[in-house]
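K.L.:
I'll drop the sequence and a predicted model, then ask my questions.
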Amino acid sequence: MNMVQIIVMIVAGIVAFVAMNKQKQGAAWGQPVAIICAIIAIVAALWSTVSNLSGSGAKKAQEREVEFQKIQTRKLGQYIAQNHAGAKVIIINDPFNDGTRPNPMLEGLKDGLGSAVTIVAEVAPAVPKMENAEGPEGEMMEPMETWYTARAMDDILKGANADYDMVITCIGLPAGGLARLKGKKVAIAGGSVYEYGPAIQGKMIVAAVTYKPDAEYDDKPVPSNMEEAFNKRYLLVTPENLAEVATKYGELFKKR
C-alpha cells in the first residue's frame, strides 16, 4: 500500500467520523457524507489489494521469487567452488525449460561456480509427448516420477559422452538414482533430503540445498546480503554440518 492510498484512507476515515458525530447532533448531511467517505476508504483498500494481486505487487512478488531461486543455487555453487575446485561437472537441468525463458536456478548455480569447476555437459530427461498435453502444470501431464527414473537419468548421463566426476542436479534424484552414481560426487540444488542422511555423511552427496522447516515467507524485499537472504528460506546441508542440522531439524531426515 503506497502513501497516497494510506492518506486517502486516513482522511476518509476522519471525515466519516466527524460526519457521523454531526449526524448525531442533527445535521442532515452527516450520514450521507459518512457513507460516501466509508465507500472511499473501502475503494482505497481494494485499490491496494488489486494492485498487489494484478499489478506492480504481482510483478514484485515474481521478481522476489526469481531472486530467491538464484540465491538458492548460488550458495550451493559457491560451496562447491570453494571445496571441490577442479571438479568436472554434469548439470541435470529443468526438462521443462527449453532455453527460451529465464532459468534462475541454472543462472545462480553458474554464477556461484564461476571458473572453479568445469561444466562438461548440461542434460535433462526427455519429457514424454502426450496428445493434448498442457505442459508441466497441465492435467494431462504424467507425473514426473513415471518418466524421470533411475534408468532415464543413467541414460542421459551416458548420452552426454563426457568425462565427469560430479553431478549437480537442479531437479533432485529419481528413486534409486543415487545407486547409479557410485564413484561420483553428487550435489542437489533443491528438494527433500529425507533419505540422504547416510549419503551425505559418507560424502557421496557433498552438498544439498533444502527448504528450512521454519522458513520465512513475506513480502519484504530480498535482503541485499546473500547469506541473510539464503538463511531466510534454505539450508545448505554438507558432511561438515550434517550432525548440527539433524539435531536442529530432525524432521528433515529419515529415522534409522
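P.N.:
Yep, that arrived.

K.L.:
only C-alpha atoms for contact and neighbour calcs from this point on.
P.N.:
OK.

K.L.:
Spell out, range by range, the strands that occur in this protein.
P.N.:
88-92, 118-123, 166-169, 185-188, 205-211, 234-237 (DSSP state E).

K.L.:
Buried by neighbour count: which residues of the fifth one qualify?
P.N.:
Of all the residues in strand 205-211, those buried under the rule 16 or more other C-alpha atoms under 10 Å are Ile205, Val206, Ala207, Ala208, Val209, Thr210, Tyr211.

K.L.:
So which residue is smack in the middle of this structure?
P.N.:
Nearest to the centroid of the C-alpha atoms of the chain, with distances taken as C-alpha atoms, centre = their mean, sits Gln69, at 4.6 Å.

K.L.:
which residue packs closest to that one, ignoring adjacent ones?
P.N.:
For Gln69, ignoring the flanking residues on the chain, the nearest one in space by C-alpha to C-alpha, 6 or more residues apart in numbering is Met105 at 5.4 Å.

K.L.:
What is the neighbour count of that neighbour?
P.N.:
Neighbour count for Met105, taken as other C-alpha atoms under 10 Å: 23.

K.L.:
and Leu76, what does it touch?
P.N.:
Counting by C-alpha atoms under 8 Å, 6 or more residues apart in numbering, Leu76 makes contact with Leu109, Gly112, Ala189, Ala207, Ala208, Val209, Leu236.

K.L.:
Looks like the third one contacts Gly172 (just checking).
P.N.:
Yep, that's Ala189 we're talking about. Yes - the pair Ala189 and Gly172 passes the contact test of C-alpha atoms under 8 Å, sitting 7.1 Å apart.

K.L.:
neighbour-wise, which of the two wins?
P.N.:
For the pair Ala189 and Gly172, the greater number of neighbours falls to Ala189 (27 against 20), based on other C-alpha under 10 Å.

K.L.:
burial of Lys220, as a residue count?
P.N.:
Other residues near Lys220 number 9, with proximity taken as other C-alpha under 10 Å.

K.L.:
Distance check, it against Gly159.
P.N.:
44 Å (C-alpha to C-alpha, to the nearest Å).

K.L.:
From Met141, how far off is Leu236?
P.N.:
Leu236 sits 31 Å away from Met141 when distances are taken as C-alpha to C-alpha.

K.L.:
again, but for Ala58
P.N.:
27 Å.

K.L.:
hold the first one in mind and look at this next one:
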Amino acid sequence: MHIVYIALMILALIGMIVCSKKQKTNPAMQPVAFVLFVVVVISAGLLLNEMNVFGTRDGLLENEMKFYASQGTKTGDYLKTTFPGKKVLLVADPGFEKNDNVKKLADALQAGYGGEVVTDTVQLPGNQADAPMPLYMMMKAADFDAMVDKHPDCGVIVTTVGLPQDANRLKFMKQSADKRPALFLMGLPSGPVPGIMAALQSGIITGLIISNPDAKYDVPAPSDPMKAFDIRYVLVTKENADQYKAHFSN
C-alpha cells in the first residue's frame, strides 16, 4: 500500500500544480485544486499511519513485544550451547495459557533453543491465587518445589517470575551439580534475589537477564531478535557478573 499512497500523492500534487496555473483563466479549477489538496493530505496521513510514524497503541505494543520476546531467543541460544538436548521448563505467571506475551516468549525460547520447552506456573494453596500481589511475594519454596517435582524430566528451569523469598530452602538447589536442574532467571522482573552473586559464581544460577544500562526505548525493534535484545537487555553469567554487580541486591 505504500506505493499506492505515494503514487496517489504524486498524481494529486501534479493535478494541483496544473489547476493552480489554470485557475487564473478558469475559476472552475479552484475547487478542483482544493479537492486534490485534500487527497494529498489524506494520502500522506494514511502513508504515515501505515509506517507507524504516529506510534499507534497497537504499533507500540507490537514493538515492545518484539523486544520482550527477544529475551526468549537469546536465552534459547545460550542454553543451546550450554545445556544442549535437555528439556526446558519455562515458569510463568498464572493464566499463561491465555497470555499472548508468554506464548510469544515461549515460542522465541523454543526457536532459539531448538529443543523441547514446556510452560507451567506455581500453584498457591488455598485462595492465595486471588490475592492482588506478585507471585514471588506469595509463593514459598515448597510451592516452587512442588511445580519442579511435576517435571522431573526437565533439566533446565527458566523462570520469569523470580524465585520465592525463601529460595535458600528450595530442594533442588541443595542437590549436587550433576543432579539438579540448571536455573536461569529471565531478567529480574519479580524483585531482587538474595545471594545472587554467590549463586552465579557457584553455578546454582547459570545465568540471568537484566536491563541494559544503556537501553534505548524510543527506537523500533530490529527484525533480528538478537539485535533487539542487545538494545534492551544484557545476559549475565558468572563470567561477567562482576561487571554488573551494582545491579544486584544482596
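P.N.:
Looks like it arrived, so ask away. Nothing here was measured: the structure is a model prediction, and the numbers come from that model.

K.L.:
Please state their TM-score.
P.N.:
After superposition, the two chains reach a TM-score of 0.65 (TM-score structural alignment, normalised by the length of the second structure), with 230 aligned residues with a C-alpha RMSD of 4.4 Å.

K.L.:
Of Ala58 and Met141 of the first structure, which one has the most company?
P.N.:
Met141 (17 against 14).

K.L.:
quick check: angle from the longest helix along the second structure to strand 205-211?
P.N.:
Criterion DSSP state H: the longest helix present in the second structure is helix 57-82. Comparing the axes of helix 57-82 of the second structure and strand 205-211 via axes from the mean of the first three to the mean of the last three C-alpha atoms, to 10 degrees yields an angle of 160 degrees.

K.L.:
coming back round to it: residue contacts, the residue nearest to Gln69 of the first structure?
P.N.:
Gln69, Lys70, Gln72, Thr73, Arg74, Cys170.

K.L.:
Distance to Asn83 of the first structure for those - can I get that in CSV?
P.N.:
Conversion of the contacts of Met105 of the first structure to CSV gives the following (distance: C-alpha to C-alpha, whole Å):
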residue, distance to Asn83 of the first structure
Gln69, 22
Lys70, 20
Gln72, 17
Thr73, 15
Arg74, 14
Cys170, 19
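
K.L.:
Distance of the residue lying farthest from the centre of the second structure relative to Ile42 of the second structure?
P.N.:
Note on the second structure: the largest C-alpha distance from the chain mean falls to Thr25, namely 61.5 Å (C-alpha atoms, centre = their mean). As for Thr25 of the second structure, its distance to Ile42 of the second structure is 28 Å (criterion: C-alpha to C-alpha).

K.L.:
How about Asp107 of the second structure?
P.N.:
Counting by C-alpha to C-alpha, the separation of Asp107 of the second structure from Ile42 of the second structure is 39 Å.

K.L.:
Can you tell me what sits against stretch 229-248 of the first structure?
P.N.:
Around stretch 229-248 of the first structure, the neighbours that count as contacts under C-alpha under 8 Å, 6+ apart are 68, 71-72, 75-76, 197, 200-203, 205-212, 214-217, 222-223, 252-253.

K.L.:
run the last query once more with 6 Å
P.N.:
Taking C-alpha atoms under 6 Å, 6 or more residues apart in numbering as the criterion, the residues outside stretch 229-248 of the first structure that touch it are Ile200, Gln201, Val206, Ala207, Ala208, Val209, Thr210, Tyr211, Lys212, Ala215, Glu216, Pro223.

K.L.:
so what's the fourth one up against?
P.N.:
Applying C-alpha under 6 Å, 6+ apart, one finds that Ala207 of the first structure lies in contact with Ala187, Val237, Thr238.

K.L.:
out of the contacts of stretch 229-248 of the first structure, what pair is the most spread apart?
P.N.:
Taking C-alpha to C-alpha, the two most distant members of the contacts of stretch 229-248 of the first structure are Gln201 and Pro223; they sit 31.4 Å apart.

K.L.:
those helices in the second structure, which residues are they?
P.N.:
Going by DSSP H, the second structure shows helices at 2-22, 29-50, 57-82, 100-113, 135-138, 141-149, 196-202, 225-232.

K.L.:
about what we covered before: ok, so of the buried residues of strand 205-211 of the first structure, who is nearest Val33 of the first structure?
P.N.:
For the buried residues of strand 205-211 of the first structure, the minimum distance to Val33 of the first structure (C-alpha to C-alpha) is 51.7 Å, reached by Tyr211.

K.L.:
Check the gap between the nearest residue to that closest one once chain neighbours are set aside and Lys212 of the first structure for me.
P.N.:
Excluding the flanking residues, the one nearest Tyr211 of the first structure by C-alpha to C-alpha, 6+ apart is Tyr234, at 4.5 Å. Distance check for Tyr234 of the first structure against Lys212 of the first structure: by C-alpha to C-alpha, it reads 5 Å.

K.L.:
Those two: which is more packed in?
P.N.:
Under the neighbour definition other C-alpha under 10 Å, Tyr234 of the first structure and Lys212 were set side by side, and Tyr234 has more, 21 against 15.

K.L.:
Just the buried residues of stretch 235-252 of the first structure, please?
P.N.:
Taking 16+ other C-alpha under 10 Å as the criterion, stretch 235-252 of the first structure shows Leu235, Leu236, Val237, Thr238, Pro239, Leu242, Val245, Leu252 as buried.

K.L.:
no no, stretch 6-21 of the second structure
P.N.:
Of the residues in stretch 6-21 of the second structure, those buried (16+ other C-alpha under 10 Å) are Ile6, Leu8, Met9, Ala12, Leu13, Gly15, Met16, Cys19, Ser20.

K.L.:
Excluding covalently adjacent residues, which one is nearest to the third one?
P.N.:
Of all residues not flanking Met9 of the second structure in the chain, Val40 sits nearest, at 4.9 Å (C-alpha to C-alpha, 6+ apart).

K.L.:
I'm done for today, thanks for sticking with me.
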